[in-house]
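J.: pasting the structure only:
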């Protein structure tokens, strides 16, 4: 990067913090994600109710997400128990939230959704509305850059804000923006991507509070 990127408030309650993860943290997360993706039935592309298959591949910790619900077992795979959510990842999420908002909050995520995007993958505009708690979502990016689109809370249409996310970036959205539509229209050319140990594509790790029993 020729010029440093600045912290940016994308919308009330939504904050982008560039280069939040240092390279060692990114590498450790890549190693952990590779281990999680290999456990049990492994990483998969979820099938939507209309029969379509998502273009991103995902693995879950704590609670298993499949359209559009959570379970303690991998119900759309082999029914095996979902991998436990590690406490150290919760610590990372609390630090991320405090840095983004400039204040400490009582934040105890118990879900991690780990999405892998290859060059042709994308994520349509959607809301993270399957949780039963209003706590913010913490989102970490590793690998190839992408165009991230943060919309409004009412429709999938405009107004929205587009921002480039690069390896190590943090996005937090909560409060007024907790149920904002958001998505990834495309990955961007992989120029000056740090050596994180990720062979190709982009990893997105989102931490959430389920509010479920």
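T.: Looks like it arrived, so ask away. Fair warning: this is a prediction, and the values are worked out from it, not measured in the lab.
J.: Every contact and neighbour count from this point should use C-alpha atoms.
T.: Fine.
J.: Wasn't residue 98 part of a strand?
T.: No. Assigned with DSSP: H, G, I helix; E, B strand; the rest coil, residue 98 falls outside any strand and is helix.
J.: how many neighbours does the nearest residue to it once chain neighbours are set aside have?
T.: Using Cα to Cα, 6 or more residues apart in numbering and skipping residues adjacent in sequence, the residue nearest residue 98 is residue 104, 4.8 Å away. By other Cα atoms under 10 Å, the residues close to residue 104 number 13.
J.: where do the strands sit along this structure?
T.: 8-11, 14-17, 57-61, 64-66, 69-71, 111-117, 123-126, 137-143, 146-150, 161-165, 170-173, 182-187, 202-208 (DSSP state E).
J.: Does residue 57 touch residue 45 like I think?
T.: Yes. Between residue 57 and residue 45 there is a contact at 4.3 Å, judged by Cα atoms under 8 Å.
J.: related to what we said a few turns ago, my read: the residue nearest to residue 98 touches residue 97, true?
T.: Yes. Residue 104 lies in contact with residue 97 (Cα under 8 Å); the separation is 7.4 Å.
J.: okay, now the one to match up with it:
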């Protein structure tokens, strides 16, 4: 937020979990938003995710590289239109690599690293409306232990980062704004996390987005 009294600082909010405010500048945010809008178009576009118990997630999703569904990966949109998943762009994978390097400047090895030859090959793009939520969960379907990279666009959200044992306390709530980066790896790679609240109308006016987009980058380690 422009003109605030105390600028937000880069911080390790839990072992292996790093928050880097304003990591994406306004122009890069607009470029990423334009890309998200293209990815959201059919085929294999934005969809409502249904859980095995018959419920639906309030955040809608589109995937790149591999298609995530509860609880696994496929090369086609198996719970959508069945089309082949869109490819993971090289520039987005490189953005993930840069994010991990910057997080390491804050937390060192605690934030985790990429193994030689590893590249970000999966992206989950979640769209949150004003009343959307995301329950506490772990990103546990990957074989790689590479850090998870999370980028925020649009409305501010309350991001809850917890522990590796349960969905309950202890956890820490962090305000993620448009352009913020959050990386978690090392001892925090399998921590439970979620989004209990989105704050409608808090996104940058010049971005042109109503709601919130979260782009999560992962290394699958799942083979060909």
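T.: Everything's here; your move. Values in this document were obtained by computation on a predicted structure and should not be read as measured data.
J.: Report the TM-score for the pair.
T.: Here the TM-score for the pair of chains, by TM-score structural alignment, normalised by the length of the first structure, is 0.96; 212 aligned residues with a Cα RMSD of 1.3 Å.
J.: Which one's more surrounded, residue 57 and residue 45 of the first structure?
T.: Ranked by neighbour count (other Cα under 10 Å), residue 57 of the first structure and residue 45 place residue 57 first, with 19 against 15.
J.: tell me the contacts of the aligned partner of that one in the second structure?
T.: Structural alignment (TM-score structural alignment) places residue 57 of the first structure against residue 60 in the second structure. Applying Cα atoms under 8 Å, 6 or more residues apart in numbering, we find residue 60 of the second structure in contact with 46, 47, 48, 49, 126, 127, 128.
J.: what do we get in the first structure for the second one?
T.: So that's residue 47 of the second structure. Aligned by TM-score structural alignment, residue 47 of the second structure pairs with residue 44 of the first structure.
J.: Distance of residue 116 of the first structure relative to residue 17 of the first structure?
T.: 21 Å (Cα to Cα, to the nearest Å).
J.: higher neighbour count, these two?
T.: Remark: of residue 116 of the first structure and residue 17, residue 116 carries more neighbours, 25 against 21, as counted by other Cα under 10 Å.
J.: Which residue in the first structure aligns with residue 139 of the second structure?
T.: So, by TM-score structural alignment, residue 139 of the second structure is matched to residue 128.
J.: number of nearby residues for its match?
T.: Taking other Cα under 10 Å as the definition, residue 128 of the first structure ends up with a neighbour count of 13.
J.: can you tell me how far the match of residue 57 of the first structure sits from residue 125 of the second structure?
T.: Taking Cα to Cα, one finds residue 60 of the second structure at 8 Å from residue 125 of the second structure.
J.: Over to residue 161 of the second structure?
T.: 19 Å.
J.: same deal with residue 46 of the second structure?
T.: Going from residue 46 of the second structure to residue 125 of the second structure by Cα to Cα gives 9 Å.
J.: what does residue 186 of the second structure give?
T.: Separation of residue 186 of the second structure from residue 125 of the second structure (Cα to Cα) stands at 23 Å.
J.: next one: residue 187 of the second structure
T.: Relative to residue 125 of the second structure, residue 187 of the second structure is positioned 24 Å away (Cα to Cα).
J.: same check, this time on residue 146 of the second structure
T.: 18 Å.
J.: got it, and residue 99 of the second structure?
T.: 17 Å.
J.: So for those two, which sits in the more crowded spot?
T.: Using other Cα under 10 Å as the criterion, residue 99 of the second structure and residue 125 rank with residue 125 on top: 24 against 21.
J.: Quick one: map that one onto the first structure.
T.: Checking TM-score structural alignment: residue 125 of the second structure goes with residue 114.
J.: Over to residue 12 of the second structure?
T.: Using TM-score structural alignment, residue 12 of the second structure pairs with residue 9 in the first structure.
J.: my read: its match touches residue 15, true?
T.: Yes. With contact defined as Cα under 8 Å, residue 9 of the first structure reaches residue 15; the gap is 4.5 Å.
J.: Of the two, which one has the most company?
T.: A direct count of neighbours by other Cα under 10 Å for residue 9 of the first structure and residue 15 places residue 15 higher, at 22 against 16.
J.: quick one: contacts for the more buried one?
T.: Residue 15 of the first structure makes contacts with 7, 8, 9, 100, 101, 171, 172, 173, as judged by Cα under 8 Å, 6+ apart.
J.: residues near the counterpart of residue 202 of the first structure in the second structure, how many?
T.: Matched by TM-score structural alignment, residue 202 of the first structure corresponds to residue 212 in the second structure. Using other Cα under 10 Å, residue 212 of the second structure has 26 neighbouring residues.
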